[in-house]
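Q: model this:
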Amino acid sequence: MDALTRHGVLCDLDSTIVGPLEDLADQQRDLSSAYDIIALLNDHGANQLSRASGDEMLQLNVGGSLSSVQRRHLTSVEGSPLSILFSGKWDGRFIRDQDSRVFVDMDPRAFEQARNALFEGQEGVDHLLCEAHKRQFTGVHDFWFKLLLSPLPPVVEEKRGLRCPQGKAGARAATKKAAYDKVMAEIQAVRPFLAPLSAAHPFLPHVRKGYEIRSVDLCGTTIATTQATLDDMGDIPLRNRFDMWSGAVHGVSDEHFRRLVDFYRRQRHTAAGAQLPLACVVLRGANATEQRFLDKTARMYGVIEGGAAAKGNAITQALQQSLSRLCRASGEPDDCFCGSVSPSGVRYQIVEEGTGLMPLRHQVVTYDCTYWRDKFNGSQKVHEARRYEYPMSSVRAEWFREALMAMRVGETRRVITPFKMYVELRLISIM
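A: Reported below is the predicted structural model:
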């Protein structure tokens, strides 16, 4: 046995702790590289040194309508996508028109209402969002109010495949990851409003190919959008009206034409169909007469398919067609379930929009329901009930109560339950 010497002890100690310390240093370098916020912002063309003044008057072109707003108003709702967009760091990636105005691809009337609420301060914004919430965001412009003025939701914790150390080092890693994910969520929120980066010249501020601004004259009013929004429409008359036919549009309701364009703008802000029902609200008429004329305009411009005798209104058909397109884009079959997720985490899809009231807890509802074990309209049907009357106060299953209370009379909804049953509900009446 070797004699116990100071040198030997130190060598043994060194071999015991150096390895773990080197591993820890490697992990720290990996964490710094993986969650480098400065590199992330640089990669997306943000100007981190921006010293934008709140007093600066921004010249805007919003969907073809001109507006001038001080930057401090647009950034007054802290943490909102609108505030992030006009913070100054993204100025170099703005889409600009021929007069160097910042082009914002959204409905100008929605922007005007949001802008006026901002002029009234936080109280005005709170009132606007509160009223939209009471309507369950089914108002014509509520989609934009929620998108632009609501603070970004908290980042959901997800595993990135990177092993984090425990203890204080683990806490630091978690903090870095949370900050990184927050910045990434902000980038995703404003990305649809920005011109894409050029691979060769990532910081050039001019408009890149694919984001040229296209406009039409409609009864003396200019309606403008980006080429990227038109490309999302596919080969339909509405796109051709911007791209191929230069003459002014006459004999068509400007309100209906605006809504058709805005429907495709909204789709660029929806993720995997999660918010498509809200995006489709713009195709809902205020009454049966308006809906009939809106459907006619939507068919004329190819937003929905079929002639005058086709079944279903614009909002229902457009939703179904958009969901199918999302499924095909993701490699799924046309009958895949690209629905929304309820607050309790249950997946659902609105097959047909309802136009009536929504039930309350003390009321009795009449509904149809069908259960399948394999898939919707599958071969393994396990239950079917027609015109079933049931008091809402007696509903025990959370997913079932949540679905019924969110439905309007006339609505057909499909739900995948927590126990993997495929359920189709139709709300017939409320007593």
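Q: Could you use CA atoms for every contact and neighbour count after this?
A: OK.
Q: mind listing the strands for the chain?
A: 57-62, 65-70, 102-104, 213-218, 221-226, 340-341, 347-352, 364-372, 381-391, 412-416, 422-430 (DSSP state E).
Q: For Gly19, which of those strands is the nearest?
A: strand 340-341 (47.0 Å; C-alpha to C-alpha).
Q: same for the closest one, what does it pack against?
A: With contacts defined as 3 or more C-alpha pairs under 8 Å, 6 or more residues apart in numbering; DSSP states H and E, strand 340-341 has these neighbours: strand 347-352.
Q: before we move on, the earlier item: okay, the strands of the chain in a markdown table with distance to Ala178 and mean neighbour count next?
A: Formatted as a markdown table, the strands of the chain follow (distance: least, C-alpha to C-alpha, whole Å; neighbours: other C-alpha atoms under 10 Å):
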| stretch | distance to Ala178 | mean neighbour count |
| --- | --- | --- |
| strand 57-62 | 32 | 19 |
| strand 65-70 | 32 | 14 |
| strand 102-104 | 30 | 23 |
| strand 213-218 | 36 | 19 |
| strand 221-226 | 34 | 20 |
| strand 340-341 | 24 | 18 |
| strand 347-352 | 27 | 21 |
| strand 364-372 | 41 | 19 |
| strand 381-391 | 45 | 14 |
| strand 412-416 | 31 | 23 |
| strand 422-430 | 36 | 22 |
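Q: could those go into a markdown table alongside distance to Cys130?
A: Shown next, in a markdown table, are the strands of the chain (distance: least, C-alpha to C-alpha, whole Å):
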| stretch | distance to Cys130 |
| --- | --- |
| strand 57-62 | 24 |
| strand 65-70 | 24 |
| strand 102-104 | 25 |
| strand 213-218 | 33 |
| strand 221-226 | 29 |
| strand 340-341 | 22 |
| strand 347-352 | 24 |
| strand 364-372 | 28 |
| strand 381-391 | 29 |
| strand 412-416 | 26 |
| strand 422-430 | 26 |
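Q: I'd like to know which of these lies nearest to Leu85.
A: strand 102-104 (10.4 Å).
Q: Could you double-check that Ile37 sits in contact with Val183?
A: Yes: with contact defined as C-alpha atoms under 8 Å, Ile37 counts as touching Val183 (7.3 Å).
Q: Have a look at those two and say which one is more surrounded.
A: Neighbour totals were compared for Ile37 and Val183, and Ile37 leads with 19 against 16 (other C-alpha atoms under 10 Å).
Q: Also this sequence, please, to line up against the first:
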Amino acid sequence: MTGPRHPAPASFGAFVARAASDGRLVVQPRMGMADPADMRAGLRAVRQAGVCATGTITLDSFTRVGDHAAARAALAAGDDLNGYPIVAYAPRVTREVLDGVHDPSFPVQVRHGSARPQDIFAKLGACGLHATEGGPLSYCLPYSRVPVAEAVRAWTESCRVLAEQRAYGREPHLESFGGCMLGQLCPPSLLVAISILEGVFFRRHGLRSVSLSYAQQTHPDQDAEAVRALRTLAGELLADIDWHVVLYSYMGVFPRTPGGATALLEEAARLAVRTGTERLIVKTVVEAHRIPDIAENVAALRVASAAAGRTPAATARPDAADTGILAEARALVEAVLDLDADLGTALVRAVERGYLDIPYCLHPDNVGRTRAHVDATGRLCWSQTGAMPLGAAVRGKDEDTTAEHLLRSLTYVERAFDDAALERTMTASQRRCNSR
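A: The predicted model follows:
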């Protein structure tokens, strides 16, 4: 169930809200091609995939860091780029990509990874787009060396630019990437807290339609508890705007076998349905090997949609274990909000003091005193909490994380799903032998 207020019918948020009200999970690829014809073909293929989907234009790495001259030079030289250079192209080019494809029945979101996205946000409006994602922490700490204070200023300006699209009859939508910090080994409570804080930041800077992310981690019941915590806090702090939750298929070391990768994606779809999550970002069976092509992205959308269709709708589970994720996330959010009336200033101070301290993050501003590991039950847990204001909310005690433990945690999901896929293959083979 989405937030209580829906934006204008032509918006990204309204599309997701309508799908949710019809009991459909929205599925979405992470796809971006440099050539406009290829990008258009990708969007058309997703639109025609026969599932409830939104389109994606993922930008290239030059555009991500604001080196638009390098992007233009690459285009002029015929060099390949790893995404769509929206700033390097004239708005007319992108409008032609979208013509007859992007409309209220098939919204398109721009995904970029930039800590300083002002140029990108300005170009969105000129191209007729009004949905994007990121955040002052989530697109700064993992992906850049830009000082957090500078990223906060950039995102303050960018939110204003995006919110101004409302004057042109569009309801802009902004998704926090906060639930995906480094992709793995960031315990759920911190993912929930950063996503909520960025959602509040967006709201305070004029956005009325937002989404809050969470990345699938190592244990489905722990993930379900985290998504419930995310929805609880969003209901409390974002009750006066439209919001929904977006789940990311696992973003760490992906299974190498097709069977393991497919099973992991199907588990993400089931998790989305049973937690009432409205949108799912998919991954493909080739994720561990290379960038997927259009057909592989479409196949992943269909697999996820089919798995969602086979899963019973979300139901209340009063017997579900409470391991303290909501209490931890609430403690983090409240501690940050108490640092300063201006949330941007509070975010900067929270990073400086280690209140928001991302495990294994190498950004110069990150304090780096926290650690995490996957325990014997498969749950992602704190090993060291540094200066984070968690207090008694954290169960267990700090312990050292060795290099061997870290490697095993990093590959836990890959090994679990590939081993299970191999076991299924061997069992099927044995059955065939026995039937002869």
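Q: Quick check: TM-score for this pair?
A: Overlay of the two chains. TM-score (TM-score structural alignment, normalised by the length of the first structure): 0.24; 181 aligned residues with a C-alpha RMSD of 7.3 Å.
Q: The strands of the first structure: which one's closest to Arg115 of the first structure?
A: strand 65-70 (8.2 Å).
Q: and Leu323 of the first structure, which of the strands of the first structure is closest to it?
A: Between the strands of the first structure, strand 347-352 lies closest to Leu323 of the first structure; by C-alpha to C-alpha that is 9.5 Å.
Q: Ends of stretch 108-127 of the second structure, what's the gap?
A: Taking C-alpha to C-alpha, to the nearest Å, the span from the opening residue of stretch 108-127 of the second structure to its closing residue is 11 Å.
Q: Go through the longest helix seen in the first structure and flag the buried ones.
A: Assignment by DSSP state H gives helix 6-34 as the longest helix of the first structure. By 16 or more other C-alpha atoms under 10 Å, the buried positions in helix 6-34 of the first structure come out as 27-28, 31, 34.
Q: With distance to Phe263 of the first structure as added columns, please give those in TSV.
A: Formatted as TSV, these follow (distance: C-alpha to C-alpha, whole Å):
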residue	distance to Phe263 of the first structure
Gln27	47
Gln28	46
Leu31	41
Ala34	37
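Q: Next, count neighbours for Arg431 of the second structure.
A: By other C-alpha under 10 Å, neighbour count at Arg431 of the second structure equals 11.
Q: Look up how far Glu423 of the second structure lies from it.
A: Taking C-alpha to C-alpha, one finds Arg431 of the second structure at 12 Å from Glu423 of the second structure.
Q: do Ser435 of the second structure as well
A: Distance from Ser435 of the second structure to Glu423 of the second structure, by C-alpha to C-alpha: 18 Å.
Q: Neighbour count for the two, which is higher?
A: A direct count of neighbours by other C-alpha under 10 Å for Ser435 of the second structure and Glu423 places Glu423 higher, at 12 against 6.
Q: Show me which positions of the helix or strand where that one lies end up buried.
A: Using DSSP states H and E, the element containing Glu423 of the second structure is helix 412-435. Going by neighbour count (16+ other C-alpha under 10 Å), the buried part of helix 412-435 of the second structure is 412-415, 417-419, 421.
Q: Tell me which other helices or strands that helix touches.
A: Packing contacts for helix 412-435 of the second structure, counted by 3+ C-alpha pairs under 8 Å, 6+ apart, involve helix 258-274.
Q: Which SSE is immediately downstream of the helix it packs on?
A: Assigned by DSSP H and E, the successor of helix 258-274 of the second structure is strand 279-281.
Q: so what secondary structure elements neighbour that following strand?
A: Looks like strand 279-281 of the second structure contacts strand 26-28, strand 242-248, helix 258-274 (3+ C-alpha pairs under 8 Å, 6+ apart).
Q: Turn these into JSON lines, including distance to Val298 of the second structure and mean neighbour count.
A: Shown next, in JSON lines, are those (distance: least, C-alpha to C-alpha, whole Å; neighbours: other C-alpha under 10 Å):
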{"stretch": "strand 26-28", "distance to Val298 of the second structure": "9", "mean neighbour count": "26"}
{"stretch": "strand 242-248", "distance to Val298 of the second structure": "16", "mean neighbour count": "26"}
{"stretch": "helix 258-274", "distance to Val298 of the second structure": "13", "mean neighbour count": "23"}
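Q: For Ser158 of the second structure, find the nearest of these.
A: strand 242-248 (19.2 Å).
Q: on contacts alone, who are the packing partners of the closest one?
A: helix 12-21, strand 209-215, helix 258-274, strand 279-281.
Q: closest to Ala226 of the second structure out of the ones you listed?
A: strand 209-215 (8.2 Å).
Q: and the following helix or strand past that closest one with strand 242-248, angle?
A: Next in sequence after strand 209-215 of the second structure, counting helices and strands by DSSP H and E, comes helix 220-237. Between helix 220-237 of the second structure and strand 242-248, the angle comes out at 160 degrees (axes from the mean of the first three to the mean of the last three C-alpha atoms, to 10 degrees).
Q: Whichever strand or helix holds Ala350 of the second structure: which residues count as buried?
A: In this structure, Ala350 of the second structure sits in helix 343-353 according to DSSP H and E. By neighbour count with 16+ other C-alpha under 10 Å, helix 343-353 of the second structure contains the buried residues 343-351, 353.
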